[in-house]
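Enquirer: here is a sequence together with a model predicted from it:
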Amino acid sequence: MPKNYITDIFVILFYFIAVFYFGFHFSKRKSSEEDFYLGKKQIHWVWLLFSLVATETSSLTFLSIPSLSYKGDYSFLQVSIGYIFGRTIVAYLLLPAYFGGERISIYEYLKERFGTSAQRSMSLIFTVSRILGDGIRLYVTSLPIAFLISRMNLFAWNETHVGIISLFLLSIATIIYSVYGGFRAIVFTDSLQLVIYLLGGLFSLGLLIHLTSHQNNLYGTFTQLFDSGKLSIFHLHWLDTDNSYFFLFAILGGAFISIGSHGTDLMLVQRIIASKDLQTGQKILISSGIFVCIQFLLFLSIGSLLYIFFQGKTVAPDKAFSLFIIEEIPSPFLGLLLSAILASAMSTLSSTINSLSLTWARDWGMDRFFSPKLISLIFGVILFFSSLVPFALSEQLEKGILEVGLTIFSYTLGPTIALFLFASKRSKPKFPNWIISPLLFGSILILIILTQSIKLPFTTLIPAGIFIFSSGWTLLHLAFSGSRS
């Protein structure tokens, strides 16, 4: 083994030891189902904020956000600006309803409004979209790990085999501390992981500034990026091709994504309703939008400097940052960067395991038959197998993988946002509650079919889904009102 990798491996091992320490330390404090899933609502809001940001900042953010500015510009910041607007709407429109009663799952709120069918339908949508979406996130994590081990020449394995093995080991480690430590362990390990990958991102940015300054001074680099349009943020002109980042679509799309993810997605809302009261939850939610926007700016800056660094070379945008990490980061900082990538993946994976366990324990009543630990273990195994699916994708489908992850969620978020908005109204529908489930699944199916014939920017999928569901709801309401009169 080359000597320069030994220190990096020890850094990664130290990271895993720290993660396991938190997992086993907090396992002693768990005493009830509420503690396992919400930490008895006794965790300080700052740790919940860090956990929320770490959970939504997956390996897709760490590795794929730089690819957007590498091949384009800073237009993705428009989406993050929309995030702030969307979270503010959720904080004052939907969040107050979640703090009423003794709910652990937000889908129990749907049961109170529309019955068990709506509750379980929403839980099923959450389960499927999380398994598929987080499978992609885990897959992205395997790329730089596979690069590293392949360059060590330790085994006669190709990068695909190495990627699968690394995913297996990462999943095993995450499952252990998630199952034993519960929500408390996940929140505090998330906070540790947030610090690690932010340090990794800041170090990468500093190193890139240093390396590109040898090709050009800092002012020259900025001028080159500005003249080439790589620093553009707002797209004000309509294009004949893809208009996903047309400023109106991007900001509104970001707002709708945030309303859906932070208003109807149990994994993220779980961190907010674990706070002690509504005001604290609102503070966490709005602050996270600002935090994420600044974080995106950091990783987009890395991507634009990678464009300068790799000029004249043919590098796939989605693999540019991974390649830079493996080839240019010196020891022991390479170990820190790889730990940061692992941290971004593990924080999302552990949170998904806990949230999937929660929804099946409470919304499906599985806690009558299985313990929270066992349910968590089952979903940990399922998520590992879902991460193997992208290995079968063609190279063409792997490109733009961040948009692929966002698109998966966008198909489901529109109808679910509309459902929760109708639930927040005091009046109940005129039609039977059992119709809501077919309407929900039908709206998602119609949207998928529609986009096969009409190419819609991914930032407009959520408004389209809201329109389809709301139209169906209104028509049913009028039809049943007329039949009763």
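Expert: Alright, I've got the coordinates.

Enquirer: switch to C-alpha atoms for all contacts and neighbour counts from now on
Expert: OK.

Enquirer: who are the packing partners of the strand or helix carrying residue 470?
Expert: Secondary structure from DSSP states H and E places residue 470 in helix 461-484. Other helices and strands packing on helix 461-484, by 3 or more Cα pairs under 8 Å, 6 or more residues apart in numbering; DSSP states H and E, are helix 247-264, helix 401-424, helix 436-453.

Enquirer: among these, which is nearest residue 22?
Expert: Ranking these by proximity to residue 22 (Cα to Cα) places helix 247-264 first, at 26.2 Å.

Enquirer: now do the helix or strand just after the closest one: distance to the chain's middle.
Expert: Note on helix 247-264: by DSSP H and E, the next helix or strand toward the C-terminus is helix 266-273. Here helix 266-273 is found 13 Å from its chain centre; the criterion is Cα atoms, centre = their mean, to the nearest Å.

Enquirer: packing partners of helix 266-273?
Expert: helix 33-38, helix 45-56, helix 247-264, helix 278-309, helix 333-362.

Enquirer: contacts for it?
Expert: With contact meaning Cα atoms under 8 Å, 6 or more residues apart in numbering, helix 266-273 is reached by 38, 41, 48-49, 51-52, 55-56, 98-99, 105-107, 126, 261-263, 281-282, 284-285, 351-352, 354-356, 359.

Enquirer: buried ones among those residues?
Expert: Among the contacts of helix 266-273, the ones that count as buried by 16 or more other Cα atoms under 10 Å are 38, 41, 48-49, 51-52, 55-56, 98-99, 105-107, 126, 261-263, 281-282, 284-285, 351-352, 354-356, 359.

Enquirer: below is structure B, check it against A:
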Amino acid sequence: MSPLSVLLTLAAYFVILFTVSYLAGRKADNAGFFTGNRRSSWPVVAFAMIGASISGVTYVSVPGMVKDSGFGYLQMVLGFIAGQFIIAFVLTPLFYRLNLVSVYEYLESRFGRASYRTGAWFFFLSKMLGAAVRLMLVCITLQLLVFGPCGLPFVLNAALTVALVWLYTWRGGVKSLIWTDSLKTLCLIVSVVLCIGYMASGLGLTLDGAAEAVMSSELSRIFFFDDPNNRQYFFKQFLAGVFTTIAMNGLDQDMMQRNLSCRNSRESQKNLLTSAVLQFFVILLFLMLGVLLYLFAESRGIRVEKSDELFPLIATGGYLPIVVGILFIVGLTASAYSAAGSALTALTTSFTVDILGIKGKTEAEVARLRRRVHAGMAVLMGIVIVAINLLNNTSVINAVYTLASYTYGPILGLFAFGIFCRRRVRDRYIPLVALASPALCYVLQRNSEAWFGGYQFSYELLIFNALFTCLGLWMVSLPRKNV
């Protein structure tokens, strides 16, 4: 595709996106920005959550990862479904009962101010890094397709990309995101289904023939039970999926802002369970597309150095009709910008409510503060994208989950200890515990092969991080009767 055709595709999508965002958020107040006024319809939220859980990372990295791990990612997705059940029946009723704007307000009521700030700062670090990594992927693609051929620097690319995200989220917040995420979901599903059809046609296969080719390929293996030391071992992936989704969905202000926008906890539970099951089938479509992409690359003698470059290279390289390239750009743009927009909204909410505080402020004062924070978060996200791009040397999806293993572990540990243990914790020591746990995990990961007979930690490191946090909290706690 030429840079002009890419820009025209982006322009058409953003006209629709800004229209939807404006119509949904034109009357939003602070409550609309933070919680959507708790009036969202659960079927709409469930449909939107499919797109919300699928970022540009999924769109590009999941098809490429089948070469190294087959369909093994579905083991983790099964864990996602189990984790969603825990979120639905443990966390959601608790958060609705407490009528929280930010989920980290729970930590203040359970432990104290230091715990509250610790959870908020770890979320800030987690979400900022994760969102920057995800948005960096679309910036890299745009650099290859538009900015690079035009001789424009990556810094300008990142600045314009973040500016667009800021523009369509500055007014409506969550109230807009529900509808823009619904648009994203529609674009993603249509894009991947049509791309599968065009890939099958490019290989000279019918849809039935394409399905048979996928199932007979050695890349379609799902379950790995044979070697516990393998990063793809089933129980590693499944348990990592369970705890990752609890941490990155249930204890993440970004994702829970949407869930808490439903009218009540029962409707939020319906949303969570429906979106979890539908997400499985959408991920399956991406993996099937990945197999077809590799079969196509092999048949045409196309060499791909990085797995993340597979889909962009074939879709936009002139190997297939131009409509495939257009579908790719629409799908990538929908997934990446929507994910970044929701992250920017959540970062603004958490920083405004949890770190700066809004108690005692008027509606007008909160609105002014929120807008300043929103702009500041956008600038910081742009800076982080440029910095990570200079340092990144791994698969983007691997980078996202590796970061999550370190940064979400203390949050998961704090909530788990608070909900399931009645002991009172010396609040002033909690920041030290939260910092020590990731440090111990780093030491454990670096030495695991030498200490445990070749065992390699995968994303299950998140579980150990949370356990270290719980152990540390126990060590600085007192029985309830002694406080």
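Expert: Done, it's in. Treat the numbers as computed from the prediction; the structure is a model and nothing was measured.

Enquirer: what TM-score do we get after superposing?
Expert: After superposition, the two chains reach a TM-score (TM-score structural alignment, normalised by the length of the second structure) of 0.89; 466 aligned residues with a Cα RMSD of 2.5 Å.

Enquirer: returning to that earlier point: tell me the angle of the helix holding residue 470 of the first structure relative to helix 436-453?
Expert: With axes from the mean of the first three to the mean of the last three Cα atoms, to 10 degrees as the basis, helix 461-484 of the first structure and helix 436-453 are set at 130 degrees to each other.

Enquirer: next, the angle helix 401-424 makes with helix 461-484 of the first structure.
Expert: 30 degrees.

Enquirer: for helix 461-484 of the first structure, the distance to its chain's centre please.
Expert: 30 Å.

Enquirer: equivalent analysis for stretch 169-180 of the second structure, please.
Expert: Taking the mean of its C-alpha atoms, stretch 169-180 of the second structure sits 17 Å from the chain's own mean (Cα atoms, centre = their mean).

Enquirer: repeat for stretch 9-20 of the second structure
Expert: 22 Å.

Enquirer: try stretch 41-53 of the second structure
Expert: With Cα atoms, centre = their mean, you get 14 Å for stretch 41-53 of the second structure.

Enquirer: residues of stretch 152-163 of the second structure that come out buried?
Expert: 154, 157, 158, 159, 161, 162.

Enquirer: helix, strand or coil for the nearest residue to the first one once chain neighbours are set aside?
Expert: Put plainly, it is residue 154 of the second structure. In space, and not counting its chain neighbours, residue 154 of the second structure is closest to residue 143: 6.6 Å by Cα to Cα, 6 or more residues apart in numbering. In three-state terms, and counting by DSSP: H, G, I helix; E, B strand; the rest coil, residue 143 of the second structure is helix.

Enquirer: how close does residue 143 of the second structure get to residue 356 of the second structure?
Expert: 36 Å (Cα to Cα, to the nearest Å).

Enquirer: who has more neighbours out of these two?
Expert: Legend: neighbour count by other Cα atoms under 10 Å for residue 143 of the second structure and residue 356, higher for residue 143 (21 against 12).

Enquirer: please pull up the equivalent of the more buried one in the first structure.
Expert: Aligned against the first structure by TM-score structural alignment, residue 143 of the second structure finds its counterpart in residue 146.

Enquirer: my read: that match touches residue 155, true?
Expert: No - between residue 146 of the first structure and residue 155 there is no contact, the gap being 11.5 Å when judged by Cα atoms under 8 Å.

Enquirer: which residues do the two both contact?
Expert: In contact with both residue 146 of the first structure and residue 155: no residue, using Cα under 8 Å, 6+ apart.

Enquirer: quick one: residues in contact with stretch 159-177 of the second structure.
Expert: Applying Cα under 8 Å, 6+ apart, the contact partners of stretch 159-177 of the second structure are 17-18, 20-22, 24-29, 32-37, 139, 257-258, 261, 337-338, 340-342, 344-345, 371, 374-375, 378-379, 381-382.

Enquirer: please point out which parts of that stretch sit buried.
Expert: 159, 161-162, 165-166, 168-177.

Enquirer: aligned partner of residue 94 of the first structure in the second structure?
Expert: Taking TM-score structural alignment, the alignment pairs residue 94 of the first structure with residue 91 from the second structure.

Enquirer: does its match touch residue 247 like I think?
Expert: No - contact criterion Cα under 8 Å: residue 91 of the second structure and residue 247 do not qualify, at 11.1 Å.

Enquirer: quick check on those two: which one has the bigger neighbour count.
Expert: residue 247 (26 against 20).

Enquirer: tell me how far the more buried one lies from residue 180 of the second structure.
Expert: On the measure of Cα to Cα, residue 247 of the second structure and residue 180 of the second structure end up 24 Å apart.

Enquirer: and what of residue 242 of the second structure?
Expert: For residue 242 of the second structure, the distance to residue 180 of the second structure (Cα to Cα) stands at 27 Å.

Enquirer: neighbour count for these two, which is higher?
Expert: Neighbour count, other Cα under 10 Å: between residue 242 of the second structure and residue 180, residue 180 has more, with 29 against 23.

Enquirer: contacting residues around the counterpart of the more buried one in the first structure?
Expert: Aligning on TM-score structural alignment places residue 180 of the second structure opposite residue 189 in the first structure. Shown in contact with residue 189 of the first structure (Cα under 8 Å, 6+ apart): 19, 22, 23, 347.

Enquirer: wait, is residue 74 of the first structure part of a helix?
Expert: No - counting by three-state DSSP, residue 74 of the first structure is not part of a helix but coil.

Enquirer: which residue of the second structure is paired with it in the alignment?
Expert: Using TM-score structural alignment, residue 74 of the first structure lines up with residue 71 in the second structure.

Enquirer: please name the nearest non-neighbouring residue to residue 128 of the second structure.
Expert: Leaving aside its sequence neighbours, residue 128 of the second structure sits nearest to residue 381 (Cα to Cα, 6+ apart; 6.6 Å).

Enquirer: can you give me the distance of residue 361 of the first structure to residue 171 of the first structure?
Expert: Distance, residue 361 of the first structure to residue 171 of the first structure, by Cα to Cα: 21 Å.

Enquirer: do the same with residue 424 of the first structure
Expert: Distance from residue 424 of the first structure to residue 171 of the first structure, by Cα to Cα: 38 Å.

Enquirer: so what angle separates the directions of the helix or strand hosting residue 137 of the second structure and helix 396-407?
Expert: Per DSSP H and E, residue 137 of the second structure falls inside helix 113-142. On the basis of the same axes, to 10 degrees, helix 113-142 of the second structure is oriented at 170 degrees to helix 396-407.

Enquirer: list the contacts for the match of residue 94 of the first structure?
Expert: Contacts of residue 91 of the second structure by Cα under 8 Å, 6+ apart are residue 250.
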